[in-house]
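Asker: When you get a sec, could you give me coordinates for this:
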Amino acid sequence: MTLRLPPSLRLSPRYAPYALLAPFLLLFVVFGLFPLLFSLYLAFHSWEPTSGLAAMHWVGLDNFAFALQDEWFWKSMRNTAWLAIASGVPQHLVAIPLATFLHLAFKRWRNAAVGAYFLPYITSSVAIAILFSSLFSTDYGLINLAIATLREVPLLGALMPQAAVDWLNDPDALKPAISMIVFWRYVGFNVVLYLAALQTIPPDLYEAATMDGAGRLQQFFHITLPSLRPMIFFGVTLSVIGGLQLFEEPFILTGGKGGSDQAGMSAAVYLYRNAFDFNDFGAASAMSWLLFLVVAALTWLTNRAFRRKGE
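Answerer: Sure thing, here's the model as predicted:
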């Protein structure tokens, strides 16, 4: 026996798609579109949230002018650019040959190897903070212990620091420490991307190249890299966007304060501090939109750089 709804409760097929999309659209408007538009509206106002919405007043472009004249904002942008380049470029330089090696050398255990490299990407940020705070400890950290061990090696000893490095308090060492964490977390993600792209390359290309006498290195530069071009563009674009929005790693490692001499203060951390430490939500919103323009411009430049001639 089947139950039938009365005609008055039946949904017309004409409106069924809208009814099915309504929950997603409602959540998107409330948690996605509204905060975005409110942030843009807030960028032109001065507001302290503790005073309520009634305390919000129009200041025009003053927040943007303040951001462009703020030395800390420009320092945070320079820090962000340094961290993005120092952590992003090595990711791809390591991930591409590593993915190629896993693709060629691992057959049965490939998934297990890839899972091991991907594990840092899904690791909890709190666990990462505990792990690397111990590794970068000045007196008992394993990294300083490894450096002390390498000092005993005849050729490498001259290249190693002659004293324990204060990674978390020395401004010159803090940015490399953050970059190492970012590299460790995201290189596995890029390996997965490139490995997926490698599996789409037809084996016939390599067989034909082998018959023509091309070696592994020639095949890598003339077949593998050109075939990976779309995925490299995708991966580099994600690195550009993620690098400019870097927040978790510098925030956790510096306790949210930017570290000594603000050397670890990224743009996203400075936005957070403006909003929640200084209660200046208008300036924080203006800075976030300036950062958005920088991200959009660099994404466009990345697209231009990877565009083939004639496209």
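
Asker: okay, CA-based contacts and neighbour counts for the rest of this
Answerer: Will do.

Asker: Give me the three-state assignment for residue 201.
Answerer: Using DSSP: H, G, I helix; E, B strand; the rest coil, the structure places residue 201 in coil.

Asker: do the same with residue 140
Answerer: Residue 140 - assigned by three-state DSSP - is coil.

Asker: any idea what sits nearest it, other than its immediate chain neighbours?
Answerer: residue 134 (7.6 Å; CA to CA, 6 or more residues apart in numbering).

Asker: pretty sure that neighbour is touching residue 141, no?
Answerer: Yes. Under the criterion of CA atoms under 8 Å, residue 134 makes contact with residue 141 at 5.6 Å.

Asker: More neighbours: which of the two?
Answerer: residue 141 (18 against 15; other CA atoms under 10 Å).

Asker: Spell out which residues sit in contact with the more buried one, please.
Answerer: 134, 135 (CA atoms under 8 Å, 6 or more residues apart in numbering).

Asker: Can you tell me how far residue 151 is from residue 145?
Answerer: 10 Å (CA to CA, to the nearest Å).

Asker: swap that for residue 73, please
Answerer: Distance from residue 73 to residue 145, by CA to CA: 36 Å.

Asker: Could you also give me the structure for this next sequence, so I can compare it with the first?
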Amino acid sequence: MTADLTVRGAAPAPARALQPDEDRPRRSWRASWPQYLAIAPFYVLFLVFGLFPILFSVYLSFTDWNGIGEITFVGLAQYQYLVADPRFWNAVANTFIIWIISTVPMLFIALVLAFLLHQNIRFKSIYRVAFFLPNVTSMVAMAIVFGSVFSDSFGLANSALTALGMNELAWLSDPWGIKITIAMMVIWRWTGYNAIIYLAGLQSIPTELYESARVDGANNWQIFSRITVPLLRPVILFTVITSTIGGLSLFTEPQVLLGDAGGANEAGMTIVLYQYNQAFTQFDFGYGSAIAWALFIIAAVFAIINWRLLRDRDGMPSKRSRGATEGSTR
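Answerer: Model (predicted):
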């Protein structure tokens, strides 16, 4: 009797919860083969034309190969030669000079143009198309135009300087003239592209901020410097990163304008143009691969620097600052 009451008064055993995968039939990989087959072309193409060339270039950077004969493993000899190669460091210096004198004015002009296009003006769509048009123009046509404008003997630039009573400049034979000409090509081509990016960022800023500033008596410069620039800092850093990568990999402009030699005294020889000459003109694919990976390291260093700037300025403290904060609270 007591045992029976004990059994009847006992709480019923809880029902076993079903696992997430038990309430539906298991599907084997064979049932999903159409999905895998649909995405397979991308991975096959990436493996053949992306991953394999990258890994093969790493291997080639430790070898000596002319593209036809036997591949000879030389260890770090290519990198040791690269460190002591004055032509490589001349290409690095040219690349950084062109990048500085082109990126800084280009981004500033693009930001000003985006700010003006964001105002209530007529024919804004026509201006946007006009500013973006140089980015889709053929580089060969651009080189022909700029070669004619900045020609040493009959260029329009020297004609304008002469009309203003100034001396002519050797744009395509002087080292600094070559760098300035290439920088102007970069500015002309990419200013509209960055202006469109800035304009997209401006459209995300609430218009109430501009209206309140104008009610308080702020002029256009105060609105631009105290509202637009601070709120566009993430977009500005994005364009700085992309412009840095594009500036370090500059190739088309100097190659089409000046040829493979890079102009007089190799004043227009950039890192990628020098790598192209070594690999596809001198057929030294081992040294060309070493130059390519040196460029990758340089670009990675600048990307990390820009990323840290983005993290610190957007209110995301670094490990060092978090450690100092925790130590002070303790």
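
Asker: Quick TM-score on the pair, please.
Answerer: The pair, once superposed, lands on a TM-score of 0.88 when counted by TM-score structural alignment, normalised by the length of the first structure; 287 aligned residues with a CA RMSD of 1.6 Å.

Asker: Aligned to residue 260 of the second structure, what sits in the first structure?
Answerer: Under the alignment defined by TM-score structural alignment, residue 260 of the second structure corresponds to residue 256 in the first structure.

Asker: Contact partners for the aligned residue in the second structure for residue 39 of the first structure?
Answerer: For residue 39 of the first structure, the aligned position in the second structure is occupied by residue 57, per TM-score structural alignment. Contacts for residue 57 of the second structure (CA under 8 Å, 6+ apart) come out as residue 289.

Asker: Now residue 57 of the second structure: which helix or strand?
Answerer: helix 52-60 (DSSP states H and E).

Asker: how far out from the middle of the chain is that helix?
Answerer: 22 Å (CA atoms, centre = their mean, to the nearest Å).

Asker: check the fit of that helix onto the first structure and give the mean distance.
Answerer: For helix 52-60 of the second structure, the mean deviation from the first structure after alignment is 0.8 Å (mean CA distance after the TM-score superposition for the first structure).

Asker: moving C-terminal of that helix, what's the next helix or strand?
Answerer: Per DSSP H and E, the first helix or strand lying C-terminal to helix 52-60 of the second structure is strand 63-64.

Asker: what's that next one packed up against?
Answerer: For strand 63-64 of the second structure, the packing partners by 3 or more CA pairs under 8 Å, 6 or more residues apart in numbering; DSSP states H and E come out as strand 72-73, helix 285-313.

Asker: how about a cut-off of 6 Å?
Answerer: Under the contact criterion of 3 or more CA pairs under 6 Å, 6 or more residues apart in numbering; DSSP states H and E, strand 63-64 of the second structure touches strand 72-73.

Asker: Show residues contacting the helix or strand following the strand it packs on.
Answerer: Remark: after strand 72-73 of the second structure, the chain's next helix or strand is helix 77-83, criterion DSSP H and E. Outside helix 77-83 of the second structure, the residues that touch it by CA atoms under 6 Å, 6 or more residues apart in numbering are residue 287.

Asker: buried residues in helix 77-83 of the second structure?
Answerer: Residues of helix 77-83 of the second structure classed as buried under the neighbour-count rule (16 or more other CA atoms under 10 Å) are 77, 78, 79, 82.

Asker: Tell me how far it lies from the chain's centre.
Answerer: With CA atoms, centre = their mean as the basis, helix 77-83 of the second structure stands 27 Å off its chain's centre.
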